[in-house]
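Trainee: My questions concern the predicted model and sequence given below.
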Amino acid sequence: MNSTQAWVNYLSKVELPVLANTLRRINELADSTSSTVHQLADVILNDAQLTSQVLRLSNTVFYNQTRTQVGTVSRAITLIGFDAVKSMAISSLIVDTLLARSDRSHLLQCLARALHAAVQARCLLPKRNEQALEEVFIGALLMNIGELAFWSCDTEQADELELLLQGGEPAVAAQKKVLKTTFVEITRGLVDAWSLGPFIKDVVSAGQPNSKASSLVRHSVEMARLSEKGWRGAEMDRVLDALAGEVGESTATVRDQVRINAGEASKIANSLGIPQVAALLPDGREATKPQTSAAPPTDPALELQILRELSHSLTNKPDINEVCQLVINGIQKAVGMRRVALLMADRSGNKLIPRKVAGPGTDSWREAFVVARDGTGELGVLLPQKVCGIYQPARQAGTPGSDPWLCQVPALTGPLLANGRLVGMFYADNADINAVPDATQLISFSHFVQHAQLCITLLSSH
C-alpha cells in the first residue's frame, strides 16, 4: 500500500468494515423525527456491549446532571437527548472496537489523547446547546481517527513504524517513509469514506477552520497532546491563549479549567471501563490511584475502643447513621482497609447503592457502584453470602464500572439482613495494593458488620 486511498480502502473494507458501517449509520441519522430515536436505539440495542456502555455513561454526572437513574436506551435518549446518546454510542464504539483488536502502547496513548481532547472541547465550549456540545466532543474524538485505526491493526507497517518512532525518527517523516502518506491524510480520507459529517470534515481540513467551534476542537487536540509533557511551557501558553480568546475567558481561568477537565476525562475513561487509558491522561493516575504503596496497619486497640462505642450506642435508641459511620471508621482505621462502602437497597428494592463511602478514589462509587440484589450484572460477584467473607477476583475478571479496582482486587464483603432478607452490604478493599485480607482482618471486619446488623435488627423490631 503506497497511497492515502489504498490505506483508506484497506482500513474501511478489510480491517474495520463493521465499525465503518456502524459509524456511518449513526452519523446519517438526523434528529428531526421521533422515528430516528427508534433507529438510534435499534443500532445501539443490536450490540449488547454497546448498550451496556451507553447506559453506564448515561448515569454519569458528565452526561446526566439530574442524576436520574437511566435503565433503558430509549429512556436515555428521552432524558439526556438524542445527540448526547449518539455521542456516547460513537465514543463507546471507537473504544471497544479498537481496544478489542490491539493493546499497542501507541493506540492507548492515541486513545487517551483523543478522549482528553474531546472532554476538553465539550467542557470549554461557551455555547451550551446539546447539539453543539456533542459536535465538538465527537469532532475532537475523531480528529485523529486515521492514526487510531492504523494502530489498531496488526500489520508489518505498524511494527516498522513503531521501531522508527522508538528510534527517535520525527513522526511525520516516519509516516511518509513507511506509509507513503501521513495519518492526517488517512484521517481526511476516512472522514469522507465513513460519512462522518461536515463538521468533522471542517475540523480535519487543510485550511483555516470555518467556525470558532472547529477552531476550538483543533486547539483542544493540540493542548491534549502538549499536556502529556506538562501544563507549562511556551507552546502550551500559546494554545491556552488561543483557547481563552475562543471562549471569552482569561488565560489564567482557562488554565485552571483545563486542569479540572483533565480529571473529568479520567472519570469518563473509567466509566468506559478503560483504566489503562485513564492512567495515561494528565493527572489521571493521581485522580484514580491512592498515593501510598502499602496497606494501612491493623489497630487492635482502636478496634476495641470503637466496638465499645458501638455497644454503648446500641444500649440506647440506636441511630443507624451514627452506627454505620462508626462501623466504617472501624473497618478503615482498625481493620486496615483503605476504601470502604456501605450499600443499601434503593427505592425499587432491586439494587444496592452507596449510602456511605470513605477512602481515596471512591467519589465515582456514589454513581457507579451499583450491585443487583439478585447477584446479576457486572458487580454481582461482589454480593456477599449470608456471612462475611473475602472476595477473591477471578483470574479473567473484567473491569466494570468507573473504578479500575472493583472486582479486580481482594476485598472484604459482609451482608446486612432484615428479617432474613438482604437489605445492604459492607465492602472494603485496598485499591491497587493487591494484599489479600487475612483471617484476623476478616474476624475484625465481621465484628463491625455484626454491630451494624444488630442496629438494623433492633430498628426493624420497633
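Mentor: Looks like it arrived, so ask away.
Trainee: From now on I want contacts and neighbour counts done on CA atoms only, so please keep to that.
Mentor: Will do.
Trainee: Give me the buried positions along stretch 52-64.
Mentor: If you call a residue buried by 16 or more other CA atoms under 10 Å, then stretch 52-64 has these buried ones: Ser52, Gln53, Val54, Leu55, Arg56, Leu57, Ser58, Asn59, Thr60, Val61, Tyr63, Asn64.
Trainee: and it, how far from the chain's centre?
Mentor: Taking the mean of its C-alpha atoms, stretch 52-64 sits 9 Å from the chain's own mean (CA atoms, centre = their mean, to the nearest Å).
Trainee: three-state assignment of Leu417?
Mentor: What DSSP: H, G, I helix; E, B strand; the rest coil gives for Leu417 is strand.
Trainee: if we can go back for a sec, which two among the buried residues of stretch 52-64 are spaced furthest apart?
Mentor: The distance between the two most remote of those (CA to CA) is 16.7 Å, for Ser52 and Val61.
Trainee: Was I right to think Pro17 contacts Leu11?
Mentor: Yes: here Pro17 reaches Leu11: they are 7.5 Å apart, a contact under CA atoms under 8 Å.
Trainee: Comparing the two, which shows the higher neighbour count?
Mentor: More neighbours surround Leu11 than the other of Pro17 and Leu11, with 21 against 15 (other CA atoms under 10 Å).
Trainee: Included below, for side-by-side comparison, is a second structure:
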Amino acid sequence: MTTLQDARRLGAQGFVARIRERDMPAFGRTVDSIREVADDEKASASALASIILQDAALTTKVLKLANSAYFNPSRAHISTVSRALVVLGFDAVANMALSLVLIDALLRGGVRERVVTEMARAFHAAVQARTLAALKADPNPEEVFISALLARVGEMAFWCFGDEAAQSLDSTLSTGVPAEVAEQNVLGYRLRQITLGLVKDWRLGGLLTSVIEQGERGGDREKSVALAHSLARQAEGGWEAPATRQVLDQISKHLDRPLDEILPLITDNAVAAAQAAVNYGAHEAARLIPLPRSGGAVTVQEDEDSSGPNPLLQLKILRDLSMLIAGKPNLNDVLTLALEGIFRGIGMDRALFAMLTPDRQHLVGKAGLGPGADALVRAFQFALDGSPGELVNTVVARQQSFVVANAFEAPVRLERLTRAGGVPPFVIAPIVVHGRTIGAFYADRIKADAVLSEEDATGVLHFVQQASMGFEHVAARGARA
C-alpha cells in the first residue's frame, strides 16, 4: 500500500524505483530482453520471436494485432510470429510486444477511471500522431506511434499503483484544481517526472524522452506527438467545440495543409484508434475515445482459444516452413518456426531443441518454448557416453525417434531425462543432416492427466522431418559457397 506520506517521502525517483521493482518487474524484464536483442547487431529476428513465443497469451495478442487492418492494411494473413517479423518488420513487432505487456500490466486496477481515461487518450493520440508523422514524410511513423502511446506512461502507472496517494490526488483533481497545481500540492512533484524516470529506466527511446522534455518546442516529430495529445484531450469536449477546432487549426499549420483536406483523415483516425484499443485488449478505453457522429460502431472481436492442437495452424506453419526452406533460410529461422509449430500448432506444453557440441560428445539444450522451458533448456545437457539402452544415447547413435506415453512402458531408460525435468508423455526425435545426427527436438505435455494422441505425436515428427530438410538445405548451400 502506497500512502500519501510514502509518495511524498519517496519523491518521483523513489516512486519510479517502486514501480520498477515492486509493481512492474515483469515489464522491465521484457523490455530488457527485447532491447538486448535490438541492440545486438548479430542477433536475428528469431531471437525476438523466441522472447514473444515464451508467453502464449502475448503470442496470441501479437498475432491478432499483426492481422488487424491498422497494422496490416494489405491483410496478408499472418499465422506465426516469424511471419509477422518478415511482413511487419522487427521494430513494429517489438513495439507491439512492449505495448501489449505494458497495457496488460496497467489494466489491473487502481483508480480505474483515471487509468482508462489516460489509456483512451494514449491510443487516440498514438493513431493521430502516426498519421501526422506520415504526412510530414517521417521516415519511421511507427516510432512516433509508440512515443505517443507511452508519452504518459508515468501517469498511467501512478493511477494504477498509487493506492492511497492516487486516491488523494484524484479527490483534489475532482474539485477542479488544475493538474499541474494539484500534483505539486498533493505529491510535491509532477507525474510527468515519473514518466520521464520510467522512460529512461526502461530505455524506451530517445524520441520519447525528447517528447516528454520538449513537447511542442521540439522538432516536427515531437510536435506531432504533442499536437496529437492535445487533440485527444480536447476532442473529449466535442469535435465541434472551439478548443478542438483550435487544435485542428494548429495541426493544419503544422502540416501546411488546408484543414478541409486533413479533417476526414483525422476523424477517421478516431475510429481507427478505438479499434486499435480493442485489438490491444483495452476495451474500456476504446469506449471512451470520442468518435465523430459518422464514426459508426467499433466491433469487439473475441480472442480465439489458442490452447490445444490446432490442425489449421499446423498446416499454415508447415506451409511457411516449406516456403522458408525453398528460399535461403538460416538455421535460426528454421529452428524458430519448427518450435513454434510444435508448441502452438500441435499444442505441446513444452518444446525444446538441443544440438550436439562440435566434438559430438554432448547433446546440449539451445532453445525452448513453454512454461519452465528455460530451466529445461539449462538442464538438458547429456554426455554421449554410449551407455546401452539409455534414451539420449539411443536417439543420437541410432537416429531413432521415441514416443513415450508413460515411464512404465518406455522401451529405453529415462533416468537422465527425468532428472533434467523431462516427463512423459513426450516425443523426442533426432535431426539428421546428410546421414549425421546434429541435434534433436524434444516436446512434452506436463499438465495433469495429459495425454498424447498418435496424431499429435505424428505431427511433432512431421515438424522434425521438415526441420531436418531445412537444415540439410542450409548445409548444402554452405558446402557450395
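Mentor: Happy to help now that I have it. Bear in mind that the values here come from a model prediction, so they are computed numbers and not experimental data.
Trainee: And the TM-score between them?
Mentor: Comparison of the two superposed chains (TM-score structural alignment, normalised by the length of structure 1) gives a TM-score of 0.59, and 296 aligned residues with a CA RMSD of 2.8 Å.
Trainee: Tell me which residues of stretch 130-146 of structure 1 come out buried.
Mentor: Buried residues in stretch 130-146 of structure 1, counted by 16+ other CA under 10 Å: 131, 133-146.
Trainee: Now intersect these with the helices, please.
Mentor: When DSSP state H is applied, the buried residues of stretch 130-146 of structure 1 are split such that Gln131, Leu133, Glu134, Glu135, Val136, Phe137, Ile138, Gly139, Ala140, Leu141, Ile145, Gly146 fall in helices.
Trainee: aligned partner of the fifth one in structure 2?
Mentor: If I follow you right, that is Val136 of structure 1. Aligned counterpart of Val136 of structure 1 in structure 2: Val144 (TM-score structural alignment).
Trainee: Please report the distance of its match from Ala228 of structure 2.
Mentor: Here the criterion is CA to CA, to the nearest Å. By it, Val144 of structure 2 lies 11 Å from Ala228 of structure 2.
Trainee: anything in contact with each of the two?
Mentor: Contact with both Val144 of structure 2 and Ala228 is made by residues Ala126, Ala129, according to CA atoms under 8 Å, 6 or more residues apart in numbering.
Trainee: before we move on, the earlier item: doesn't Asp220 make contact with the match of Val136 of structure 1?
Mentor: No: using CA under 8 Å, Val144 of structure 2 makes no contact with Asp220, being 10.4 Å away.
Trainee: in structure 2, what residues pair with stretch 262-281 of structure 1?
Mentor: With the alignment judged by TM-score structural alignment, the segment of structure 2 matched to stretch 262-281 of structure 1 spans residues 270-289.
Trainee: what about Val364 of structure 2, which SS state?
Mentor: Strictly by three-state DSSP, Val364 of structure 2 counts as strand.
Trainee: so what's it closest to, chain neighbours aside?
Mentor: Setting aside the residues directly before and after it, Val364 of structure 2 is nearest to Gln381 in space (CA to CA, 6 or more residues apart in numbering), at 4.5 Å.
Trainee: What about the one you found, how many residues nearby?
Mentor: By the criterion of other CA under 10 Å, Gln381 of structure 2 has 19 neighbours.
Trainee: Contacts only, for it.
Mentor: Taking CA under 8 Å, 6+ apart, we find Gln381 of structure 2 in contact with His362, Leu363, Val364, Gly365.
Trainee: could those residues go into a markdown table alongside neighbour count and distance to Asn332 of structure 2?
Mentor: As requested, the contacts of Gln381 of structure 2 are arranged in a markdown table below (neighbours: other CA atoms under 10 Å; distance: CA to CA, whole Å):
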| residue | neighbour count | distance to Asn332 of structure 2 |
| --- | --- | --- |
| His362 | 20 | 20 |
| Leu363 | 22 | 18 |
| Val364 | 20 | 16 |
| Gly365 | 24 | 14 |
